[in-house]
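Colleague: pasting a predicted model and its sequence here:
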Amino acid sequence: MSRNKICKSTIVAVMVAGALMLTACGGASVPDKYNYDDFSKYVKLGKYKNLEYTKADASVSDTEVQDAINTTLEQAKTKEQVKEGTAASDSIVNIDYTGKINGKKFDGGSATGYELNLGDSNFISGFAEQIVGHKVGETFDITVTFPANYSNNTELSGKKATFTIKLNSLVKTVTPEYTDEFVKKNTKFKNKAEYEKNLKNQLLKDKKAQAASSEKQELFQKILNSSKIKKYPSKELKDAQKKMIDTYKALAKKNDMSYEKYLKSSMGMSKKAFENQAKVAAKNTVKQELVLFALAKQYNIKVSDKEYKEYLDKLLKDAGYTRSQYEKAAGMSIEKYADQNNLYDTMVYEKVMAKVLKDSIAK
C-alpha cells in the first residue's frame, strides 16, 4: 500500500478524486460524518431506482491472454555479456570511460561497468556515435564538445573533452522461450495449459471488477446530476475546505516552503485565489457526499466499527503489512490514512451502489 501522491492539477480535480470516484488508492471507529436523521433539508435526491446503464464488457479474448503471457516473458528477460563482436548503432554496450578536459579529469566524467544503449542515448552528441564500429576489448579515445548551454554543469558548457573508453562487452537481452518448463520454474503451475486457464480466470475477474466499477460510476453520476442541494451543512463544508488547505500546508512543509510560496510555485495561485477555489471545490465534494449518504439512509445501509476495522485490517494484510510495519513505513496509522483518503466513504459507496445497480436496468 502506498501513500497517495497529489500531483499538480486543478483543485476541483483533487477534491473530486476523493469523493466522486470514492476509491483509495486501503480499534478503528467509523468516522462521525453525515449522521443526519433527515437529509431532505439539505438535498433533494434525484431518481435512483430503475435507472438505465450501459452494461460493460467483461469478456477476455485470446489476444489479451497472449498479451499477459508476453508481459510475463518480458519481465523474465535476462542479460548476457557478449565478450566478442563489434558495436553497432543499435547495440547496448558495457563500457568504462574516463573524461578529461585539458588533460585533467572532471567531476561526473568517469564510470566503470556502465551500460549504454547506443541507439537511445541521452549522452552529449557524438559520444555514443563514436563507439559504433569498435570491437569488444578495445580501448580508444573519442573527442566531444559539451553544448554551450549545458545545464547539468555550467562549468563544462562549450568545453571540448576527451574520453578514454574501454568496450567491455556487448549486452544481449534474452527472452525466455514459453514452455511447460518455463511455467513450472516461474509460476506455481505445472504447465502452460494450467497457467493459461488461471490467467484467463484472473483476467476475467479483473474485467468484471472494472466493468462493475464503470457501471456504478455511470449510475452515481446520473443520480448526482439529477440531485439538487437545498442547503450545505456548515460543518462538512468547513471540514472539506480545511482538509484541502491542510493538505497543501503539509505539502509546503514537506518541501521546506511557506504555504503561500508553495501555492505560487506549484499552483501558480495566490493564497486568496487558492482558498476561494477551495470553497468551490468543497461544495462539489459535499454535494457528492450528501448524495451518497442520503442514498445510504434510503437503503438503510450502515457500516459498523467491526466492519470498518476488518476492512482496514484486510487492506493491510493484502499489502503485506502489520499495523506497526505500516506506521513505520508510512509515518501514520492506517486509521489516519483511511481518513485522508476517504476509505469509509469507499465502503459506504460500494454498499450503496451495489443496491442501486441491483435496482437498475442494463441496456
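Modeller: Okay, I see it.

Colleague: contacts, neighbours, all on C-alpha from now
Modeller: Noted.

Colleague: doesn't Y248 make contact with S258?
Modeller: No - with contact defined as Cα atoms under 8 Å, S258 does not reach Y248; the gap is 10.2 Å.

Colleague: these two - which one has more neighbours?
Modeller: Of the pair S258 and Y248, Y248 is the one with more neighbours under other Cα atoms under 10 Å, namely 18 against 15.

Colleague: and here's the other structure:
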Amino acid sequence: MKKNILAVIMTVMLTVMMTGCGKSNAEDQKAPAQSGESTEQEADESAEGAGDQQEHSDEPAYLVDFHAGDYVTLGQYKGVEVELLEPEVTQESVDEYMEYVLSSHAQSSPVTDRSAQNGDIVNIDFEGKLDGVAFEGGSAKGFDLTIGAGGFIDGFEDAVVGMEIGETKDVDLKFPDFYKNNPDLEGKDVVFTFTLNSISEQTIPELNDEFVAELGIDGCATVEDYTKFIHDGLMEQANAAFEEEKTSAAIAAVEANVTFEPAPEGMTNRMKETLMDTVSSYAQMYGMSVEDYVAAAYGGSADAYEDVILEEAGKMAQRYLMIGAIADAEGIAITDEELDRILEEEAANFGYEIEEYKEELDVEAYREYLLVQKVVGFLADNAVVKEPVLE
C-alpha cells in the first residue's frame, strides 16, 4: 500500500475534525492571524504562553497553541519543481471505455443447439473428490461459470468445453503446488464430476446512433457525440488525477526542504489517537488486525505497530507545523468570520442548527482542516511542473 502524502494528511484532517472528545480551550486562545481580533504583539504573547503549557502536555494541542516557526525552518516552498507527465487521453483509452460500456449492455440468451464453448456462461453442478472422498469447498449445484474467465485451477473451465446440456462426466485434475485457499490440497490429484445444466451466450450490442440514443445522455445523439462525451469525461478524470499528483508532489518537495524539530507532545499525541482511530477503521474494512494493517500500510513489523504509529504521528504533527509556518509566512488564515460562514452553510446542508453542528465537530481541528486546504492549494498553484526525463 503506497502512501500518498496528500491523502494521508487529508484523511487524518477529516478524522481529527470529527473528534469532539478531549478538546482543548483552543477556541479561547485563537491566534490573531486566524481570528483577526488582536494585535500582533498580543498574538505573540498568547501563542507563546499557550505553547509553554502545551509543549510537554498530554492534552490535545493545535496549531493555534504554538508558533509553528519554532519547530520548523522553512526552505524553498514557492516554485518547487515537480516532475509529472501532462494529462492526456489516448484513442486507445476511449476505445477501451467504449468496449466496457458495450459489454455492460450485453444481452444474455439461452443456447440449446450446440455444446459449450469458450466465452459461454454455463450453469453446472460439480463435485470434487480426493481419494474418492468429497473435499470441503469442492462442490456446488446450480453454479454459473463463465468459461475462460479464470479463477479456477488449471483445466477446470476447459473441462466443460464441448459438453452437451444434461451431460455428466468425470475429469482428472491436479491442484497447484501452492494453493493458499486450502494447503491440504496442494499438489494433489483429484477427480471432478461435472453436470452441464444449461448454456447461455452474451450478445454485445453494436455501437451505432440507435444504441447511443438509448443511453439517454443529454447532448449525445450520435456515435460522434458519444465519443466526444467519453473523451471529455476521461479528460476530466485525468486532470483531477494530475492536480492531486501535483499537489502531493509539491508537498513532498517542500517537506524535503524543511528542517524539523521534534513536534510538541500534545500535538503528536493528538495525531497518534487520530491515526489509531483511522487505521482501526481501515483494518476492519479490509478484514485485518490493526497490527497487520499498520505493517502493510506503513512498514515495520506487526509486533511494533504502536511504535510505528507514534513515529507516523510525529511526522504528521511536523507536517501540520510546516503548513502552519507557511501560512504564517504568507498571511494565509481562516478568520472567525470565514469559519462561521462555512460552518453555517454546512450545518444548513446537513439539516443541523449551527450550535448543534458545532457540538459534533472539533471546531479548532476543522479550522486546521480548512487552513490545510488553503496552504496545499497555494503550494500546488506555485509549483513548477516539468516533464520527467525518460531514460
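Modeller: Cool, got the structure. Values in this document were obtained by computation on a predicted structure and should not be read as measured data.

Colleague: could you get me the TM-score between them?
Modeller: For this chain pair, the superposition-based TM-score is 0.67 by TM-score structural alignment, normalised by the length of the first structure; 330 aligned residues with a Cα RMSD of 4.9 Å.

Colleague: what's around N182 of the second structure, how many residues?
Modeller: 11.

Colleague: now do the one 10 residues further on
Modeller: Number of residues near F192 of the second structure (other Cα under 10 Å) recorded here: 21.

Colleague: confirm it sits in a helix?
Modeller: No - counting by DSSP: H, G, I helix; E, B strand; the rest coil, F192 of the second structure is located in no helix; its state is strand.

Colleague: translate G49 of the second structure into the numbering of the first structure.
Modeller: Matched to the first structure by TM-score structural alignment, G49 of the second structure sits unpaired.

Colleague: gap between the helix or strand encompassing G49 of the second structure and the chain center?
Modeller: Secondary structure from DSSP states H and E places G49 of the second structure in helix 40-54. How far helix 40-54 of the second structure lies from its chain's middle: 38 Å, per Cα atoms, centre = their mean, to the nearest Å.

Colleague: going along the chain, name the helices of the second structure.
Modeller: Secondary structure of the second structure (DSSP state H): helices at 5-16, 32-35, 40-54, 91-104, 209-215, 223-256, 265-285, 290-298, 305-330, 336-349, 354-360, 363-382.

Colleague: in the first structure, what residues pair with the second one?
Modeller: Using TM-score structural alignment, helix 32-35 of the second structure corresponds to no residues of the first structure.

Colleague: quick one: closest of the helices of the second structure to P176 of the second structure.
Modeller: Among the helices of the second structure, helix 290-298 comes nearest to P176 of the second structure, with 26.8 Å by Cα to Cα.

Colleague: give me the buried positions along that closest one.
Modeller: Within helix 290-298 of the second structure, the residues scored as buried using 16 or more other Cα atoms under 10 Å are V290, E291, D292, Y293, V294, A295, Y298.

Colleague: please apply the same query to stretch 78-94 of the first structure.
Modeller: Those would be T86, A87, A88, S89, S91, I92, V93, N94, for stretch 78-94 of the first structure by 16+ other Cα under 10 Å.

Colleague: what's the farthest-apart pair in the residues you listed?
Modeller: The two members of these with the most space between them (Cα to Cα) are S89 and N94, at 14.1 Å.

Colleague: which of the buried residues of helix 290-298 of the second structure lies closest to D209 of the second structure?
Modeller: Y293 (49.1 Å).

Colleague: among the helices of the second structure, which is nearest G138 of the second structure?
Modeller: That would be helix 265-285 among those, by Cα to Cα, at 28.0 Å.
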